[in-house]
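Asks: Sequence and predicted structure below; questions after.
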Amino acid sequence: MQNIQKSIAQLRDSWKSLRLKWLSLGLAVFAVIFATAAYAQQVQEMDAKATIALLRTTDASYPGKVHLLPATLETTQWGWFNNAQPPVMEIDSGDTVVVETMMHSHNQVVPGKTVDELKKLRTDFPGRGPHTVTGPIYVRDAKPGDVLKVDILRVVPRAYAANFNLPGLFGLFPDRFQNGQVKYLYLDMEQKVAKFTPEIEIPLEPFPGTIGVARAEAGEYSTVPPGPYAGNLDIRDLTAGTTLYIPVFVDGALLWTGDSHAAQGNGEINLTALETAFKELVLNVSVIKGQSLTMPRGETPTDWITIGLDQSLDTALEMAKTETVKFLAEQRSITLEAAAELMPRVSDCRISQVVNRVRGIHCLNPKNPRAARPVDYPTSSNAEYFVTSDRGSDLNQVMANASMAMIQLLQQEKGLSELDAYGLASVQMDCRISKMDAEEKGLSCVLPKSVWVKS
């Protein structure tokens, strides 16, 4: 009997040991299966990314490898920059990207939308910018301290654009303009004009209002204010054939673009330009090592562009002067003191915009070292321009005075409604800084009479 009980106990122990071995084996098999599945998923994801990257490359007569970046809900963000946003594309320095962009608010600003609906898109999403930005694009080998060179090679807008002011919101005169207006305009790219009214044609000079990189700080930031990272600069001179140089703050730079414009005035006073989207924005992107910048710079075929940004135009002007003096000293191998004396004679400074919370001034500095300031600063209307001007110690007030005077002049001389005058000034007025002393600033705002094709 004892032998039988002993045998049963041994069988029980053997069965328990066998079960433990089977359990261990099962767990091991499960772990292998799980790891294999995870690896397979990872490989599948890598293969998918590689496939997408391959399908987004093409043959074209542009420098480097040419990538196609469509504007979809997966490749765009509405109103925010965030340096934690996963890149939608990776490129090498020297590659070209053919970018598509969307209209504001993920393509909700389209013909048929009323001004009240456009206002609701802003008030329902406080803090968020209106812009839809395509990106970010990760540029391999771009590191903090480098400079990203972005050549704008080609710009092709879609068929229409919008200009609007939101009732009682934003713009240079929100309190005065309690009524809003939106105009949708057909962009005639063959004639390169858009009819603002039956009598007025706006010359089209498309450019990206926003090209920028990620800032160093973590978190979500509105697309509205520009900064050292560039972004919403709204510099109308940055058309096809020009270049923007931007300091890099994070690995890969993370490049976005949006806020596409068909035309814009220097000032953009009613809040908007001719807001559109681009079917084709061709950018060649390269990394410059060993050259640091504190602020973005631009380059046109004839000029270098220096930039000042601040909530106050007075401070923005001082920054623009500092950046310009520094640039002239570098360009001409002269002292800062000599550059400061030279600047008023050669640098042509304009009001970029006054509606992006951070206001902008940009200065055009001729590449030709013998060139003087290339423009006039009239104080009264002439055969070529409607002109308003003002002087004072506060450039913000000077800008407001000259802009309101232009609105009233267009009403008096051409019979425009106040809202049409506001919109036309926003897309065509050019505000030039004629005097830039700390004690007194001067501004000459001009609007070409040539836009009237019918009297």
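Replies: That came through, no problem. Numbers count the residues shown, from 1 in each chain.
Asks: Only C-alpha atoms from now on, for both contacts and neighbour counts.
Replies: OK.
Asks: Let me know the secondary structure of Arg236.
Replies: Classification of Arg236 by DSSP: H, G, I helix; E, B strand; the rest coil places it in coil.
Asks: Buried residues, stretch 187-195. List them.
Replies: 187, 193-195 (16 or more other C-alpha atoms under 10 Å).
Asks: Dump those to CSV, plus distance to Ala400 and secondary structure.
Replies: Shown next, in CSV, are the buried residues of stretch 187-195 (distance: C-alpha to C-alpha, whole Å; DSSP: H, G, I helix; E, B strand; the rest coil):
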residue, distance to Ala400, secondary structure
Leu187, 30, coil
Val193, 28, strand
Ala194, 27, strand
Lys195, 27, strand
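Asks: State the distance spanning the first to the last residue of stretch 52-62.
Replies: 21 Å (C-alpha to C-alpha, to the nearest Å).
Asks: Just the residues contacting it, thanks.
Replies: The contact list for stretch 52-62, computed with C-alpha atoms under 8 Å, 6 or more residues apart in numbering, reads 65-69, 89, 96.
Asks: quick one, what contacts the nearest residue to His131 once chain neighbours are set aside?
Replies: Distances taken as C-alpha to C-alpha, 6 or more residues apart in numbering place His104 nearest to His131, at 4.7 Å, with adjacent residues excluded. With contacts defined as C-alpha under 8 Å, 6+ apart, His104 is in contact with 78, 130-132, 259.
Asks: same check, this time on Ala262
Replies: 157, 161, 204-207, 273-276.
Asks: Try it again at 10 Å.
Replies: 155-158, 160-162, 187, 189, 192-194, 202-209, 236, 239, 273-278, 427 (C-alpha atoms under 10 Å, 6 or more residues apart in numbering).
Asks: follow-up on the earlier one: closest one of the contacts of stretch 52-62 to Ile4?
Replies: Met89 (74.0 Å; C-alpha to C-alpha).
Asks: The closest residue in space to the closest one that isn't next to it in sequence: neighbour count?
Replies: Spatial nearest neighbour of Met89, chain neighbours left out: Ile137 (5.0 Å); criterion: C-alpha to C-alpha, 6+ apart. For Ile137, the neighbour count with other C-alpha atoms under 10 Å is 22.
Asks: alright, now check it against this:
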Amino acid sequence: MCSNCDYTIHRAQHHFGWDHSIPPAERVVPGSTVFFECLDSGAGHFTLDSTVADVSALDFDKVNPVTGPIYIDGAEPGDALKITIDGFEPSGFGWTANIPGFGLLADQFKDPALTLWSYDKTSMAPALFSSHGKVPLKPFAGEIGLAPAEPGRHSVVPPRRVGGNLDIRDLTAGTVLYLPVEVPGALFSVGDTHAAQGDGEVCGTAIESQMNVALKFEVVKGANLRMPRFTTAGPVTNHLDSRGYEVTTGVGPDLMEGARAAVSNMIDLLGQQHGLSAVEAYMLCSVCGDLRISEIVDMPNWVVSFYFPRVVFE
């Protein structure tokens, strides 16, 4: 529990779709710090006793629950909500799954797979991936956003201009996020907490892990922000830079196909170098590897690179 927080929003106060008609769980004043009890993206479906059979039993109508919403006094359409991420309270348990039909390489990985993670929630030391390596941890919330102005219930799966399923791993402690307000009170919610994720989340899941998060809210009047933006408190990659990277590429006229090729080539490389099965390498790429656009001006071909941190195996 956050001793310095002004309000607590309990995990029972969650929802599975963005909708500005959902009554707020709390009304807060600007400058308040709020403690959110969040659920993981599977809404508690997976436990330490789960097996791969539980992947197929996942209810997609109940994924990515978000805690909230809260109403911030004075926030109006055209303003921006300034959210300072104060910190996370991790649970120590997480999961990563290959879910059939989901992910960048869904056509190649059609069978379910599941990895369960146990990590020290106090030290946040790198988490063991089977017997192969250790993944550095960096908690953040995948879902963080506001209610859209458009009426009705909107899926929590795609990101939007008001936030939502952004899955940006650098929205971690110390980061300040700005979101465009479309409805009175902003109606903020948060969830889908992760212990670690690579840029791209290529298999569709990160280290999905239940966590609580403390956030401070302020209103920037008349910001007229078109899309989310954020400011980091310091370096964002040095937790993985210490041993360098293995890098594979995809080259061609289509960025999506380039991304697929770069990841496929890394899966092959990790199998050759470390004896991982293809699906193990795919899930590991999702939790700690980074997709980057290296070149997008030398037509007709672009270059997408996939960076895998060598520190995982050293």
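Replies: Sure, I can see it. These numbers were taken from a predicted model, which means no experiment stands behind them.
Asks: tm score of chain vs chain?
Replies: Laid over one another, the chains give 0.92 as their TM-score (TM-score structural alignment, normalised by the length of structure 2), with 308 aligned residues with a C-alpha RMSD of 2.0 Å.
Asks: still on that earlier bit, can I get the buried part of the contacts of Ala262 of structure 1 as one PyMOL selection?
Replies: Restricted to buried positions by 16+ other C-alpha under 10 Å, the PyMOL selection for those reads:
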select buried, resi 155+156+157+158+160+161+162+187+193+194+202+203+204+205+206+207+208+209+236+239+273+274+275+276+277+278+427
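Asks: Can you list which of the contacts of Ala262 of structure 1 are found in helices?
Replies: Val427 (DSSP state H).
Asks: thinking again about what came up before, conserved subset of the contacts of His104 of structure 1 in structure 2?
Replies: Retained in structure 2 (both residues aligned by TM-score structural alignment, their matches' C-alpha atoms under 8 Å) from the contacts of His104 of structure 1: 130-132, 259.
Asks: circling back: mind checking how far the residue nearest to His131 of structure 1 is from Thr210 of structure 1?
Replies: 12 Å.
Asks: quick revisit: distance to Thr324 of structure 1 for the buried residues of stretch 187-195 of structure 1 - can I get that in a markdown table?
Replies: Output for the buried residues of stretch 187-195 of structure 1, formatted as a markdown table (distance: C-alpha to C-alpha, whole Å):
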| residue | distance to Thr324 of structure 1 |
| --- | --- |
| Leu187 | 36 |
| Val193 | 34 |
| Ala194 | 35 |
| Lys195 | 37 |
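Asks: Between these, which sits nearest Lys113 of structure 1?
Replies: Closest to Lys113 of structure 1, out of all of the buried residues of stretch 187-195 of structure 1 and judged by C-alpha to C-alpha, is Leu187, at 17.9 Å.
Asks: Please say which position in structure 2 the closest one maps to.
Replies: Here Leu187 of structure 1 is matched to Tyr119 in structure 2, going by TM-score structural alignment.
Asks: Report how many residues lie close to the closest residue to that match other than its chain neighbours.
Replies: By the measure of C-alpha to C-alpha, 6+ apart, the closest residue to Tyr119 of structure 2 outside its immediate chain neighbours is Gly92, 4.8 Å from it. Other residues near Gly92 of structure 2 come to 17 when the count uses other C-alpha under 10 Å.
Asks: now Ala233 of structure 2
Replies: 12.
Asks: The one 5 residues further on now?
Replies: Counted with other C-alpha under 10 Å, residues neighbouring Asn238 of structure 2 total 8.
Asks: coming back round to it: now do the shared contacts for His104 and Thr210 of structure 1.
Replies: Common neighbours of His104 of structure 1 and Thr210 (C-alpha under 10 Å, 6+ apart) are 131-133, 258-260.
Asks: and the residue nearest to Met89 of structure 1, that's in a helix?
Replies: No: under three-state DSSP, Ile137 of structure 1 falls outside any helix and is assigned strand.
Asks: residue contacts, it?
Replies: Ile137 of structure 1 touches 69, 75, 86-91, 97, 213, 252-257, counting by C-alpha under 10 Å, 6+ apart.
Asks: Nearest to Arg19 of structure 1, out of the residues you listed: which one, please.
Replies: Pro86 (47.2 Å).
Asks: quick one: what's aligned to the closest one in structure 2?
Replies: Matched by TM-score structural alignment, Pro86 of structure 1 corresponds to Pro23 in structure 2.
Asks: same thing with Gln264 of structure 1?
Replies: Aligned partner of Gln264 of structure 1 by TM-score structural alignment: Gln197.
Asks: What of Phe177 of structure 1?
Replies: Match for Phe177 of structure 1 (TM-score structural alignment): Phe109.
Asks: Quickly find the element holding its match.
Replies: If you go by DSSP states H and E, Phe109 of structure 2 is not part of any helix or strand.
Asks: repeat for Val303 of structure 2
Replies: Here Val303 of structure 2, judged by DSSP H and E, is contained in strand 302-309.
Asks: Give me the mean distance between that strand and structure 1.
Replies: Compared with structure 1 after fitting, strand 302-309 of structure 2 deviates on average by 1.4 Å (mean C-alpha distance after the TM-score superposition for structure 1).
Asks: whereabouts in structure 1 does that strand align?
Replies: Against structure 1, strand 302-309 of structure 2 falls on residues 441-448 (TM-score structural alignment).
Asks: where do the strands sit along the stretch 301-450 of structure 1?
Replies: 303-310, 348-353, 359-366, 385-392, 430-436, 441-448 (DSSP state E, counting those that start in this stretch).
Asks: Next, work out how far apart the match of Phe177 of structure 1 and Asp254 of structure 2 are.
Replies: Where Asp254 of structure 2 is concerned, Phe109 of structure 2 sits at a distance of 21 Å (C-alpha to C-alpha).
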